[in-house]
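Peer 1: With the input below, show me the fold.
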Amino acid sequence: MDKQDHKLLNQTILALFPRAEKYSEFHLENSFVDIANLSTLLSIPVNQIIYGRRGTGKTHLFTYQSFKLKQKGAMTVNIDLRTVGSNGGIYGDKKTSLNERASALTRDVLIYTINEFLNYVLYTKKEEVVLEDFEEIYEQLHQAINQIEIVGTLQSNQNEKHIELNENQESKEKTTGNIIKGRPYNRISFPSINKLFNKLIEIMKIDSIFIFLDEWSEIPIELQPYLADLLRRTLFPIKKISLKIAAIQYRSNFIIQKDSHSYIGLELGSDIATSIDLDELVVFENNFDTSRDFFSRFIFNHITNQGYNNDILQKYRITTSKELIDIMFSDQDAFDEIIKASEGNPRDAIQILQESAMKANGFKISQEHIREGARQFFNKSKEYNVRAREDAYPFLQWIIRSVIKERGVRAFLLGASRRNELIDFLYSNRVLHIIKSGIIDLDNPDRRYRVYAIDYGCYIDLLRADKAPQGLLSYKNERNNVKYIKVLENQYGPLVLERAVLKLEEYRKSMNK
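Peer 2: A predicted model of the protein is given here:
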């Protein structure tokens, strides 16, 4: 391939979109790469939470799965929680009480859902459903969701059970007659909503409905347990409805535990399954072959379905992912470098690849192009975001000194039950990466650790100076010689743990000097 053709090939990379919502449904269907039977897991009619940080493919996964389920005759509802509702500003308005904000959010989610039911009937089941019957129940359900208590006094002979949330974060059932005073606010009547939903589904003649709630972590975190609780009471009891929630683990809060017997929200593992974590699936250290296979197919599928400069692919008869990788990269080390640099994150991989393709221009993409592209991407995005938080950047620099410079490695251990706000912040911004969970302390088997790896961008310049980390973890043997661990095991003794566990209290001491 000559210089001009390499330039055209690299331009196909520049035409890619980092975000799934920019693509057509056709592109998302044909570019999806299934891994670890994700598609099968999501097709099971149970309520599930899918964890994954930004860029791990949650939206792509939901869109693809929705398409496949519709092909099998199921109904799907896709809800982007960033955009739901006409008055989204109320959700973050701290001047408005929690019960009003939570009720408004739940109302918007439920109304969006039944509007999708209406669209489904009008455009898919029009010939099979008696519209008059549907419209009657639809209106009743709409009214049940939108019940309000009116300023002044309202007489009613009907008593009704409903759930209210108060300022003390309590959820309780009341039986009331409608003699009410105070300003209007939304009230959710769960028994009537459950009953009307079941009637509506019966009229629709549908066997299964999958509701995909994307961008859960964009909801104010103090509202999340309330929305979870209200969904548990309204939609979870309906047998034909399955909810799938996409969330960022450390930006999510599904439960407020009141005491040992009562709670607000969702009890993970009991009310809802949490079997899928996208962050750990394609980390290079966990499985070299799986990572290479995933990213080669990921790049190939996106480029061949983009339709930009596809003539160059036809000219060289590129029909497989291996053929594309061989002609695009200078060697296997260069391709492996893009996987390492992205730390298993597909969106980051696209953006680093685009920076690298610009550097390569009319040549094959080399390891040095990727390193320079990764440095540019890190400086313009991740480092910028970390610097925006005053206390985060010094903390990151301390981690880099303690782990990379002093120990010569790029990973460390933290107790699985230990939470630190700055660690969570760096993890959410993809500057730290969890590459393995559940490491066991051999001397204390009840203790578990997570392995955090430092982002490639943090030590990119050390690679050029031949000062790169020598492994993931290190330890000193009986002769006091440093040994490096490159492949992680499931358990370690004190020899490794003493050197591998990051002691956060040392950072606090250094800040007090």
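
Peer 1: from here on, contacts and neighbour counts on C-alpha atoms
Peer 2: Fine.

Peer 1: How about the longest helix out of those in the chain, which residues are buried there?
Peer 2: For the chain, the longest helix by residue count, based on DSSP state H, is helix 98-123. Neighbour-count burial for helix 98-123, counted by 16 or more other Cα atoms under 10 Å, picks out 98-114, 116-118, 120-121.

Peer 1: Packing partners of it?
Peer 2: Applying 3 or more Cα pairs under 8 Å, 6 or more residues apart in numbering; DSSP states H and E, we find helix 98-123 packed against strand 75-80, helix 131-145, strand 160-165, helix 224-234.

Peer 1: Toward the C-terminus, what is the element adjacent to the third one?
Peer 2: From strand 160-165 onward toward the C-terminus, using DSSP states H and E, the following helix or strand is strand 171-176.

Peer 1: Output the contacting helices and strands for that next one.
Peer 2: Strand 171-176 packs on strand 160-165, going by 3+ Cα pairs under 8 Å, 6+ apart.

Peer 1: Check which helices and strands the strand it packs on sits against.
Peer 2: Packing partners of strand 160-165 (3+ Cα pairs under 8 Å, 6+ apart): helix 98-123, strand 171-176, helix 190-204.

Peer 1: relative to helix 98-123, how tilted is that strand?
Peer 2: Here strand 160-165 runs at an angle of 120 degrees relative to helix 98-123 (axes from the mean of the first three to the mean of the last three Cα atoms, to 10 degrees).

Peer 1: One more, so I can put them side by side:
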Amino acid sequence: MSKNILIECFNSMVGTTAEIYDDSWIDYFVDPLDDKNKTVLHKIMLPNHSLVIGRRGTGKSCLLSRAYIECLSSLKDKVKKKNLMFTKGKRILPVYINLKEIWDPTAIFGDKAPYIRKIIFMSYFLSKVWISLNSEGIDKLLNWRNKLSNKTSKKIKSLIQKITNPEFVPTSTGVTIIKEIETDTKNRGFELNITSPSIKRSSILSTTKNKSTIVESTIISSISEIMNELVNLLKDYKIDMAYIFLDEFSEIPDEQQQFLEKNLLSTHFIPQDSIFKAKLAVYPGQYKFISLDESRELNAIKLDFVELYGDFGKGLSSSYKNASNKAIEFTKSLIEKRLNHYQLDIEFKDLFEKPDDALEYLLLTSMNIPRNIGHILQNCAEKRDIPFKMSDIKGASIEYIEKCQSRDFIRKISNIYGGRVEEHTASYIKLISKVRFQNEGKKRSEWVPQSHFWVGSLITEYMSVLEGAFLVLRIGLITPKKQELAKYGGISKKFDVYVLNRAICDRENFMFELDSEKIRGNRFDYSDIFFPYELVCENNHVITGDDIMEFKGVRYCGKCFTETDKRTKVIERKIEFSHLEDRSDIDQDVLKEVKKNVKQTMSLISKFEKIKELNVILSEPEKELIEILTYESKLRNKDIGLKLTEIMNYSKVRYLIERLNNRCISNNLPPVIISDKYGKKTLNPNFNKILET
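Peer 2: You can find the predicted model right below:
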């Protein structure tokens, strides 16, 4: 058996570079639900609007891609196609748009007025619609490129011409957008040849408000024309419906989400007689709709295993056990299908020294996320021979979670909360400190499990960053033993239970066990440590719920009153690392480690800000590209692509580098990234010198 092929097999679980119309998606896809009438593929193929919800790596894109292939199959000769159970005999046109690929180039114009950002976003969006309609898979079946070129392309080009002309956007911006759209479509074999018209300036467009109003009106009317044209085209080809797959919806800013909702979803998709059905992939809690009724108009498909398999009404232990068993079955099927696809001469039982233990451990450290499973097993395959021992899996899991809790975790906080990194990172420091001190100084017979805790429902929103970085997972609900002492419970008497990633517990030697009776004790109420601020008094006492006293509606420090018989007012203070130093309730080693990680990450963020000051605004993939080459130089495009969060093939990495370097050169700067004679990439020392001046 080839070790390289085994590594490639596990790497395919991290991400795939297969084209959307590639039949390999059928080989890759494992449906997490095995009931044929209730599979997630069955759900997304229903003729309604779907919201696929899951954290990064849960398989949202894979599900959309598999559904895309199913739609393609429906366009084939019905007599030859034997299995159309998911499309119910209807012909469905699939249109796939990766919104991240639209926002990444749009982000470099982030300093422009909001209406200009809408123009840029919509221009790239239309070009991606054109690319999807002309994709190889669709054109092979319908042979409709000439018709598209005659009618649809003219309307798309007309709208891009209207909104990118000098009346609305700076000439240089319009030229850049058009050039990139032309290059992208030309490279794919169906160029959109756009010429910006020269229009005489009008006094009515003198204000930004007027421009914004006219741009939005132009976009709305033109989109209606394009959609009507598509309806007529679908009728000509006897196509019953069109499914529009909008992947990475949460990767675009709120203003663009709401722009699409207002001008596309609500207007052209949601009406009952519409033949267009939207299928959106989103992160939990990272999507915002203004007018859409999510519960009534969108069918939610949740992919996180606790949400998918659990039944919170059955109690914590029963619900979580049932969900875990089904998740383990899914993981086994996932690995088996990859081994078969890569034709590896190995049985699943021979992959691990202790298969059952390995599957259970993978669940607890990967949280049943295929991408995480791929990272861990790829790490094992690179360093160890099969069968993998439990120590191999634990070591690989710890290495991966350290990456998540350092670079990824801190970068995520920075992206969401901007400069407020310390106050939000402090919640992780306080969490690990509190967990560690649970059993400190106690007899072994008095030890309690440290892996699980609960918080009030009012705290849940503060947990999203920790969950997104795979450090914790919400697994169910409980009712505390002493309800009256529980903090921040909101209206509900139930509280959210979380589990620490098993790899963190093993690294820190925490006792890992779910005891549904013990955990109901109020010592596991961690609600007060997750706020990004603390209550302190003027004498610098850190106040918890038990230390607050109230008098005539004013909060005072109970500690000060006990010690000095004086009333000292309590105030809210944003947390900084300096506030945590030398405190007995804070593990100073954890604080030191996190400070180091934050310093490294903030140094990179500072570099990005300096690059921005040079009029070169970076997209997220470009930032990640620079980050990778900061810590590891002399990498080939293929190796860089595999290290990106969203993996890319070598040609996409080459395009990413060329695009970044060209923007620098156009600003009279040296290229950021250079290549040696072997094609290996590194950061340009000359560019770094400019940043240091």
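
Peer 1: Any figure for the gap between residue 41 of structure 1 and residue 61 of structure 1?
Peer 2: 11 Å (Cα to Cα, to the nearest Å).

Peer 1: And those two? Which one has more around it.
Peer 2: The neighbour comparison of residue 41 of structure 1 against residue 61 (other Cα atoms under 10 Å) goes to residue 61, with 22 against 13.

Peer 1: The more buried one -> structure 2?
Peer 2: With TM-score structural alignment as the criterion, the equivalent of residue 61 of structure 1 in structure 2 is residue 63.

Peer 1: And that match, how far from residue 285 of structure 2?
Peer 2: 20 Å.

Peer 1: For residue 464 of structure 1, which of the helices and strands packed on helix 98-123 of structure 1 is the nearest?
Peer 2: With Cα to Cα as the criterion, residue 464 of structure 1 lies closest to strand 75-80 of those, at 42.5 Å.

Peer 1: against structure 2, where does that closest one fall?
Peer 2: Counting by TM-score structural alignment, strand 75-80 of structure 1 corresponds to residues 93-98.

Peer 1: related to what we said a few turns ago, which helix or which strand is home to the match of residue 61 of structure 1?
Peer 2: Using DSSP H and E, residue 63 of structure 2 falls in helix 60-74.

Peer 1: how much does that helix stray from structure 1?
Peer 2: Comparing helix 60-74 of structure 2 with its match in structure 1 after superposition yields a mean distance of 1.4 Å (mean Cα distance after the TM-score superposition for structure 1).

Peer 1: what's that helix packed up against?
Peer 2: Checking 3+ Cα pairs under 8 Å, 6+ apart, helix 60-74 of structure 2 ends up next to helix 24-28, helix 40-44, strand 92-98, strand 241-247, strand 276-282.

Peer 1: Could you look over these and pick the most buried one?
Peer 2: Among these, strand 276-282 has the highest mean neighbour count (mean count of other Cα atoms under 10 Å), at a mean of 25.

Peer 1: Mean per-residue distance, it versus structure 1.
Peer 2: Averaged out, strand 276-282 of structure 2 is 1.1 Å away (mean Cα distance after the TM-score superposition for structure 1).

Peer 1: Show me what residue 301 of structure 1 aligns to in structure 2.
Peer 2: Looks like residue 301 of structure 1 aligns to residue 337 there (TM-score structural alignment).

Peer 1: Can you mark which positions in stretch 15-34 of structure 2 are buried?
Peer 2: 15-16, 20-21, 25, 28-33.

Peer 1: and which of those residues is nearest residue 391 of structure 2?
Peer 2: With Cα to Cα as the yardstick, the closest approach to residue 391 of structure 2 among the buried residues of stretch 15-34 of structure 2 comes from residue 15, at 25.5 Å.

Peer 1: Isn't the match of residue 301 of structure 1 up against residue 24?
Peer 2: No. Using Cα atoms under 8 Å, residue 337 of structure 2 makes no contact with residue 24, being 11.6 Å away.

Peer 1: quick revisit: now the helices and strands packed on helix 60-74 of structure 2 in CSV, with distance to residue 349 of structure 2?
Peer 2: Shown next, in CSV, are the helices and strands packed on helix 60-74 of structure 2 (distance: least, Cα to Cα, whole Å):
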stretch, distance to residue 349 of structure 2
helix 24-28, 20
helix 40-44, 28
strand 92-98, 37
strand 241-247, 35
strand 276-282, 34
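
Peer 1: Which of these sits closest to residue 354 of structure 2?
Peer 2: Across those, closest to residue 354 of structure 2 is helix 24-28 (Cα to Cα), at 25.0 Å.

Peer 1: matching residues in structure 1 for the closest one?
Peer 2: So helix 24-28 of structure 2 sits over residues 27-31 in structure 1, by TM-score structural alignment.

Peer 1: and the matching stretch, how far out from the chain's middle?
Peer 2: 19 Å (Cα atoms, centre = their mean, to the nearest Å).

Peer 1: How about the contacts made by residue 53 of structure 1?
Peer 2: Taking Cα atoms under 8 Å, 6 or more residues apart in numbering, we find residue 53 of structure 1 in contact with 247-249, 278-279, 428, 430.

Peer 1: do the same with residue 237 of structure 2
Peer 2: Counting by Cα under 8 Å, 6+ apart, residue 237 of structure 2 touches residue 142.

Peer 1: what do we get in structure 1 for it?
Peer 2: Using TM-score structural alignment as the criterion, residue 237 of structure 2 maps onto residue 204 of structure 1.

Peer 1: Distance check, residue 312 of structure 1 against residue 509 of structure 1.
Peer 2: 59 Å.

Peer 1: Repeat that for residue 185 of structure 1.
Peer 2: Taken as Cα to Cα, the span from residue 185 of structure 1 to residue 509 of structure 1 is 50 Å.

Peer 1: between the two, which one's more packed in?
Peer 2: residue 185 (16 against 9).
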